[in-house]
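**Q** Based on what follows, work out the 3D shape:
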Amino acid sequence: MPSGTLAGVEEAALVARLRAAGCVFAEEEAALLLAETGADAEALEALTARREAGEPLEHLLGWAEFRGRRVAVAPGVFVPRQRSGLLVDRAVAYARPGAVVVDLCCGSGALGAAVAAEVGDVELHAADVDPVSVACARRTVPPGARVHVGDLDDALPTDLRGRVDVLLASPPYVPTDGVATMPPEAREHEPRTALDGGPDGLGVLRRLAVLAPAWLAPDGVVLLECAAHQADAARDVVAGAGLHATAEHDDEADATVVVGRREARA
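**A** Just a heads-up that it's a prediction; the model follows:
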C-alpha cells in the first residue's frame, strides 16, 4: 500500500475514534493531533487517549487559536472562548496607540494580547490569581507587557491608579449551580475560579465594577463580559459604581459586553 494511502487510513481511523468520543470537529482535531505528533505513533496514541477521556484539545496541543493567533495554554488553564472577540472589538475601538490597557482575570492572556496586537503601541498590564495561567500569559503577551499574579486589582502597580484608558475582563459569570451542567471539558479541566461567578454569576463582576473607577483615567472605560440574560443586572451594577453604563450584544457570537465609562468632569 502506498505511504500516502497508509497515512490516509491512519487519519480516517483517528477521525473515527474522535467522533466516537463525541468530538464535533473530529476531522479538524485529527489533523491537528497528527501535525503535533508527526511520525511519533506513541505520542499520537497518548494524546488521542487523553482526548477520548475528555481533556480539551487545546491543553493537549499547548495552545489555543484566538483572533488568528496562537495563545499558550496548559492543563488546568481556562481556554479562551471565541465569543470574547466582542470584548476585544470593543477594547480596540476605545483604545488608541499609547493607551494604558489592563486585562484582569486574564487567564492565558489572550484578550490583552489581541488588543495590543490590533491597536499597536499600548502599555499592557494583565493579571490573574492563578500562577499557572500567569505563566501562560507571560508567553502570550507581547514584549514589554507586564503580567502580575494576584486577586483582581491587588496585583496591579499602584502608579496605574487614575491612568487606565481601557480595563477589560472576562470574569467568571456562570452561577454556582450552573457549573455542574457545563461540558466536562470545562468543569473537569478548567479552574473553578475561572467559571464560578457566585450564586447569580455576577459576584466577580460586582467587585470589578466597584474597583474600576479608581483605576480609570477621565473618559476611561471598563468592559465586562457576561451572559445575555445578565446584561440588565450587570449594567445596573456598573451604573451603581458611578459610571455611565451601556450593554452591547452580538447575536451571531452570543456575546454580551457591559461598558462603563468614567466621564470627565467639565
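
**Q** from here on, contacts and neighbour counts on C-alpha atoms
**A** Will do.

**Q** could you show me where the helices are in the stretch 51-200 of the chain, in order?
**A** Here the stretch 51-200 of the chain has its helices, by DSSP state H, counting those that start in this stretch, at 57-61, 85-94, 110-119, 131-140, 184-189.

**Q** any chance of the ones you listed in TSV, plus mean neighbour count and distance to Gly201?
**A** Shown next, in TSV, are those (neighbours: other C-alpha atoms under 10 Å; distance: least, C-alpha to C-alpha, whole Å):
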stretch	mean neighbour count	distance to Gly201
helix 57-61	20	25
helix 85-94	19	18
helix 110-119	24	21
helix 131-140	21	21
helix 184-189	17	15
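
**Q** Would you mind putting the ones you listed into TSV with distance to Ala7 alongside?
**A** Below are the helices of the stretch 51-200 of the chain laid out as TSV (distance: least, C-alpha to C-alpha, whole Å):
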stretch	distance to Ala7
helix 57-61	20
helix 85-94	36
helix 110-119	34
helix 131-140	33
helix 184-189	29
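
**Q** can you tell me which residues contact the nearest residue to Gly54 once chain neighbours are set aside?
**A** Of all residues not flanking Gly54 in the chain, Glu185 sits nearest, at 5.9 Å (C-alpha to C-alpha, 6 or more residues apart in numbering). Shown in contact with Glu185 (C-alpha atoms under 8 Å, 6 or more residues apart in numbering): Gly54, Glu55, Pro56.

**Q** just the residues you listed now: which is nearest Asp236?
**A** Pro56 (35.2 Å; C-alpha to C-alpha).

**Q** who touches the spatially most central residue of the chain in this structure?
**A** Most central in the chain under C-alpha atoms, centre = their mean is Pro80, positioned 3.4 Å from the mean C-alpha point. By C-alpha under 8 Å, 6+ apart, the residues touching Pro80 are Ala64, Phe66, Ser108, Ala110.

**Q** Another for comparison:
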Amino acid sequence: MTPDELVATLRAAGCVFAEQEAELLRDAPGPLQPLLDRRLAGEPLEQVLGWAGFDGLRVALAPGVFVPRRRSELLVRLAADGVRSGDVVVDLCCGSGALGLALRTRVPGIELHAADLDPDAVACARRNLPGAAVWQGDLWDALPERLRGRVRAVLANAPYVPSDSIALMPSEARDHEPRHTLDGGGDGLDVHRRIAAAARDWLAPGGRLLIEVSDAQVGPAVTVFGRAGLPATVHTDEELDATALIGTAPDAG
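**A** Purely as a prediction, here's the structure:
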C-alpha cells in the first residue's frame, strides 16, 4: 500500500488526522496491515501503536487500558507546583500511570505510588513506572496504611462522564476502553465523592487533592469537596480544554 493509499483509507474510515496517523503507522514496528486493520476496526490509535504521547513523554499502552488525554496534563502541571523531592504523591485511578510518570519527570525524587482497580492497567503502569509502588485495589483501599496522613498530593483522573452520556462518546472510547474508566454515575461525580470523602485521612496537613472535571460539573464538585473538608479552587486551561479542582487539607493546628 502506498503512502497516499494509506492516507485515503484512513480518511475514508473517518480518521480526522489521517496524514499524521498514516505516518505513525508506517513508522511502527512490525507489519503494517494488522495495525491498520485494528485501527479501521475502531481501536484507538494509541492502543494500536502501543504508546501515547503525554506531557512530552511516550507512555506505554496496552489494549483495553484507558488512553491518557492531553487535558490531564493540567493536573500534572498543577501538582508539580507544590511538591518537591521526597514528598509522597499518589496517582489514583492511575490507568497507564501517565500522570505519575509525567509528574515524576517534572519533579525527580518524589515517592510515587499509583493505584488502579483494573489488573491490566496495573500491569501497564508497572511497565511505565519502574521503581514506583503500583497497587491494585479500589481507590484508597489499594494503598498501604503507612501512607495514611503522609500524602502531599493526589492526582485523580477519575471517571466523570455521566452514565447517560457514554452512548454519545466516540466509538473508539465507548467500545475499546473499559466502561469503569469512563462512567462516573448519574451526574458523573460518583467516584469523586468517594475519593473526596476519605481524602483527609490520607493527606498530610496542607496536602492537596487534584481532580479533573467538566465545566458543567464545577459547582457540584466544589460542593463535594467542601463537604469533605477540602476547600477547593478551580483551574482551567483553554488550550487543553481542561478544568481541574484542587482541594486542600487544613494545615496542622
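
**Q** TM-score for the pair, please.
**A** The TM-score (TM-score structural alignment, normalised by the length of structure 2) is 0.98; 253 aligned residues with a C-alpha RMSD of 1.0 Å.

**Q** Which stretch of structure 2 lines up against stretch 61-71 of structure 1?
**A** Using TM-score structural alignment, stretch 61-71 of structure 1 lines up with residues 49-59 of structure 2.

**Q** Please identify the buried residues of the longest strand along structure 1?
**A** Of all segments of type strand in structure 1, defined using DSSP state E, the longest is strand 216-226. Of all the residues in strand 216-226 of structure 1, those buried under the rule 16 or more other C-alpha atoms under 10 Å are Leu216, Ala217, Pro218, Asp219, Gly220, Val221, Val222, Leu223, Leu224, Glu225, Cys226.

**Q** quick one: contacts of it?
**A** Contacting residues not belonging to strand 216-226 of structure 1 are listed as 84, 87, 90-91, 94, 161-171, 173, 205, 209, 212, 234, 255-265 [C-alpha under 8 Å, 6+ apart].

**Q** same thing but 6 Å
**A** 162-170, 256-264 (C-alpha atoms under 6 Å, 6 or more residues apart in numbering).

**Q** can you map out the strands along the stretch 1-150 of structure 2?
**A** Along the stretch 1-150 of structure 2, counting by DSSP state E, counting those that start in this stretch, strands occupy 51-54, 57-60, 88-92, 111-116, 133-136.

**Q** for the second one, which positions count as buried?
**A** Applying a neighbour-count criterion of 16+ other C-alpha under 10 Å, the buried positions in strand 57-60 of structure 2 are Val59, Ala60.

**Q** What of the last one?
**A** The neighbour-count criterion (16+ other C-alpha under 10 Å) identifies Val134, Trp135, Gln136 as the buried residues of strand 133-136 of structure 2.

**Q** so who does the counterpart of the first one in structure 1 touch?
**A** Structural alignment (TM-score structural alignment) places Val134 of structure 2 against Val147 in structure 1. For Val147 of structure 1, the set of contacting residues under the criterion of C-alpha under 6 Å, 6+ apart consists of His125, Ala126, Ala127.

**Q** The residue nearest to the centre of structure 1 matches what in structure 2?
**A** With TM-score structural alignment as the criterion, Pro80 of structure 1 matches Pro68.

**Q** what about that match, distance to Pro170 of structure 2?
**A** In this structure, Pro68 of structure 2 and Pro170 of structure 2 are 15 Å apart, going by C-alpha to C-alpha, to the nearest Å.

**Q** Repeat that for Ser163 of structure 2.
**A** From Ser163 of structure 2 over to Pro170 of structure 2 the distance is 14 Å, taken as C-alpha to C-alpha.

**Q** ok, those two, which is more surrounded?
**A** Each of Ser163 of structure 2 and Pro170 has its neighbours counted (other C-alpha atoms under 10 Å); Ser163 has more, 15 against 10.

**Q** which residue lines up with that one in structure 1?
**A** Residue correspondence to structure 1 (TM-score structural alignment): Ser163 of structure 2 is matched to Thr176.

**Q** Its match is in contact with Thr193, isn't it?
**A** No: using C-alpha atoms under 6 Å, Thr176 of structure 1 makes no contact with Thr193, being 10.6 Å away.

**Q** Just the buried ones from the contacts of strand 216-226 of structure 1?
**A** Taking 16+ other C-alpha under 10 Å as the criterion, what is buried in the contacts of strand 216-226 of structure 1 is 163-170, 256-263.

**Q** Among those residues, name the ones in strands.
**A** Assigned to strands by DSSP E, the following of those qualify: Val164, Asp165, Val166, Leu167, Leu168, Ala169, Thr256, Val257, Val258, Val259, Gly260, Arg261.

**Q** any idea which of these is closest to Gly22 of structure 1?
**A** The closest of these, once distances to Gly22 of structure 1 are taken by C-alpha to C-alpha, is Thr256, at 28.2 Å.

**Q** State the distance from that closest one to His249 of structure 1.
**A** Between Thr256 of structure 1 and His249 of structure 1 the computed distance is 4 Å (C-alpha to C-alpha).

**Q** what do you get for Asp219 of structure 1?
**A** Look at Asp219 of structure 1 and His249 of structure 1: by C-alpha to C-alpha, they are 22 Å apart.

**Q** Next: Ala209 of structure 1.
**A** Taking C-alpha to C-alpha, one finds Ala209 of structure 1 at 19 Å from His249 of structure 1.

**Q** What of Val92 of structure 1?
**A** According to C-alpha to C-alpha, Val92 of structure 1 stands 16 Å off from His249 of structure 1.

**Q** One more: Leu44 of structure 1?
**A** In terms of C-alpha to C-alpha, Leu44 of structure 1 sits 40 Å off from His249 of structure 1.

**Q** for Ala231 of structure 1, same thing?
**A** For Ala231 of structure 1, the distance to His249 of structure 1 equals 9 Å [C-alpha to C-alpha].
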